[in-house]
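Asker: Return atomic coordinates for the entry below.
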Amino acid sequence: MSLAVEILNRYKAEGRMIATAESCTGGMVSAALTDIAGSSAVVERGFVTYTNLAKQQMLGVKAATLEAVGAVSEGVAREMASGALANSAAQVAVSITGIAGPGGSDHKPEGRVCFGIVTEAGYLHTETIEFGALGRDMVRAAARDHALALLLSAP
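Answerer: So this is what the prediction gives:
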């Protein structure tokens, strides 16, 4: 059974819905879930917020946070997830912001991806994964899969 199918089965049984807030993955988490028939019982909505302006306008990410820590940060991932939850009817929201490549810098290298997950019950978790310079497609796929794993493990 695929990770996405496991998520859909679990959340449907629990009567919970999911919102996604994606930057570097451009909707891949939502796509992985909605590729499966019946996903409308679980997937409430997805936000693709590729630019800082979109993160601010659609999710309420603060300009001060972006200025202080940059878009690829746990602080922004936290605000993205919280904003997705607040701007949806979902009970769980997951966020992704990172540098898929090519490129990056010494300070924020290619393959660094920050994640956030929040539930209406008050659970909040953020983390940063260094996938490394695997190439754009591989970083994005790894980020998608990691976000799906976070959804499956959320309380």
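
Asker: contacts and neighbour counts: CA atoms only from here.
Answerer: Will do.

Asker: Using just helix, strand and coil, how would you label the spatially most central residue of the chain?
Answerer: By C-alpha atoms, centre = their mean, the chain has its centre lying nearest to Ser95, at 2.2 Å. The assignment at Ser95 comes out as strand when based on DSSP: H, G, I helix; E, B strand; the rest coil.

Asker: which residues sit in contact with it?
Answerer: Counting by C-alpha atoms under 8 Å, 6 or more residues apart in numbering, Ser95 makes contact with 20-22, 77-78, 80-81, 115-117, 147.

Asker: Now it: closest residue in space, sequence neighbours ignored.
Answerer: With C-alpha to C-alpha, 6 or more residues apart in numbering as the criterion, Ser95 has its nearest non-adjacent residue at 4.5 Å, and that residue is Ala21.

Asker: list the helices and strands the longest helix along the chain packs on?
Answerer: Across the chain, the longest stretch assigned as helix under DSSP state H is helix 136-153. In terms of contacts (3 or more C-alpha pairs under 8 Å, 6 or more residues apart in numbering; DSSP states H and E), helix 136-153 is packed against helix 3-14, helix 28-34, strand 92-98, strand 112-119.

Asker: So Leu85 versus Gly60, what's the distance?
Answerer: Separation of Leu85 from Gly60 (C-alpha to C-alpha, to the nearest Å): 11 Å.

Asker: So for those two, which sits in the more crowded spot?
Answerer: Neighbour count, other C-alpha atoms under 10 Å: between Leu85 and Gly60, Leu85 has more, with 25 against 17.

Asker: Alongside the first, I'd like the structure of this one:
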Amino acid sequence: MDTIEEVAKFMRSESLLLVTAESCTAGLIAATLADIPGAGKLLDCAFVVYSPEAKKRCLSVKQSTMDRCNLTSEEIAQEMAEGALGNSRANVAVSNTGVVDDTDDDIPAGTQCFAWAFEAGTNGPAVFTETRRFMGDRVAIREASARYALERIPHYFAKLDESKPGK
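Answerer: Prediction:
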């Protein structure tokens, strides 16, 4: 069975509804999930926010975070995920921001920052972040990033349970 199909099955079993906030994948995370039959019950919406202005306007990413952190940072990914979650009816958000080319002297090509945000009740969302580097051309990096973003949903969902009191 395809890994993305397994993720979709997991999402169905846990009643997860996804929103994506995508920069360099430009909607590919949502499109990858949409390839699965029945994805309409798993995907609420997708924000493609390539420019800094779109990140601020659509997802409420703070200018101060942009000034303090590189756009390819876990801090930006976290604000993107939280903004997407707040602007949808979804209960899980996945975001990514990164570089696929040698366009940033400080960050190697293929570097991707991700965030997974889960509705966790009155205390706000539970957010997990990580940075990975993928190799290949633009297409290969974007495809690997999209698949990775989806494949990690079950992993971080399990961490929600681990973080509850008494566990």
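
Asker: Where in structure 2 does the longest helix of structure 1 align, residue-wise?
Answerer: Mapped onto structure 2 using TM-score structural alignment, helix 136-153 of structure 1 spans residues 138-155.

Asker: And the matching stretch, what's buried?
Answerer: Buried residues in stretch 138-155 of structure 2, counting neighbours by 16 or more other C-alpha atoms under 10 Å, are found at 138, 141-147, 149-151, 153.

Asker: Please apply the same query to stretch 32-48 of structure 2.
Answerer: Neighbour counts over stretch 32-48 of structure 2 (16+ other C-alpha under 10 Å) mark 33-34, 36, 39, 42-48 as buried.

Asker: What lies in contact with it?
Answerer: With C-alpha under 8 Å, 6+ apart as the test, stretch 32-48 of structure 2 has contacts from 4-5, 8, 11-12, 16-23, 26-27, 30, 58, 84, 88-90, 146-147, 150.

Asker: Check the separation of the first and last residues in it.
Answerer: One end of stretch 32-48 of structure 2 to the other measures 14 Å (C-alpha to C-alpha).

Asker: again, but for stretch 78-98 of structure 2
Answerer: Start and end residues of stretch 78-98 of structure 2 are separated by 13 Å (C-alpha to C-alpha).

Asker: repeat for stretch 18-27 of structure 2
Answerer: Note: stretch 18-27 of structure 2 ends 13 Å apart using C-alpha to C-alpha.

Asker: repeat for stretch 100-112 of structure 1
Answerer: Stretch 100-112 of structure 1 stretches 7 Å from its first residue to its last (C-alpha to C-alpha).

Asker: now swap in stretch 31-47 of structure 2 and tell me
Answerer: Length of stretch 31-47 of structure 2, first residue to last, C-alpha to C-alpha: 12 Å.

Asker: related to what we said a few turns ago, out of the contacts of Ser95 of structure 1, flag the one nearest to Thr128 of structure 1.
Answerer: Nearest to Thr128 of structure 1 out of the contacts of Ser95 of structure 1 is Phe115 (C-alpha to C-alpha; 6.3 Å).

Asker: For the closest one, which non-adjacent residue is spatially closest?
Answerer: Using C-alpha to C-alpha, 6+ apart, the closest residue to Phe115 of structure 1 is Ile96 (4.8 Å).

Asker: how much space between the one you found and Met1 of structure 1?
Answerer: Noted for Ile96 of structure 1: a distance of 24 Å to Met1 of structure 1, by C-alpha to C-alpha.

Asker: re earlier: please convert the helices and strands packed on helix 136-153 of structure 1 to CSV, extending it with distance to Asn52 of structure 1.
Answerer: Formatted as CSV, those follow (distance: least, C-alpha to C-alpha, whole Å):
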stretch, distance to Asn52 of structure 1
helix 3-14, 28
helix 28-34, 19
strand 92-98, 11
strand 112-119, 15
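
Asker: Just name the most buried of the ones you listed.
Answerer: Comparing those on average neighbours per residue, with mean count of other C-alpha atoms under 10 Å, the densest one is strand 92-98 at a mean of 30.

Asker: That strand relative to helix 3-14, how many degrees between them?
Answerer: If you take axes from the mean of the first three to the mean of the last three C-alpha atoms, to 10 degrees, strand 92-98 of structure 1 sits at 150 degrees to helix 3-14.
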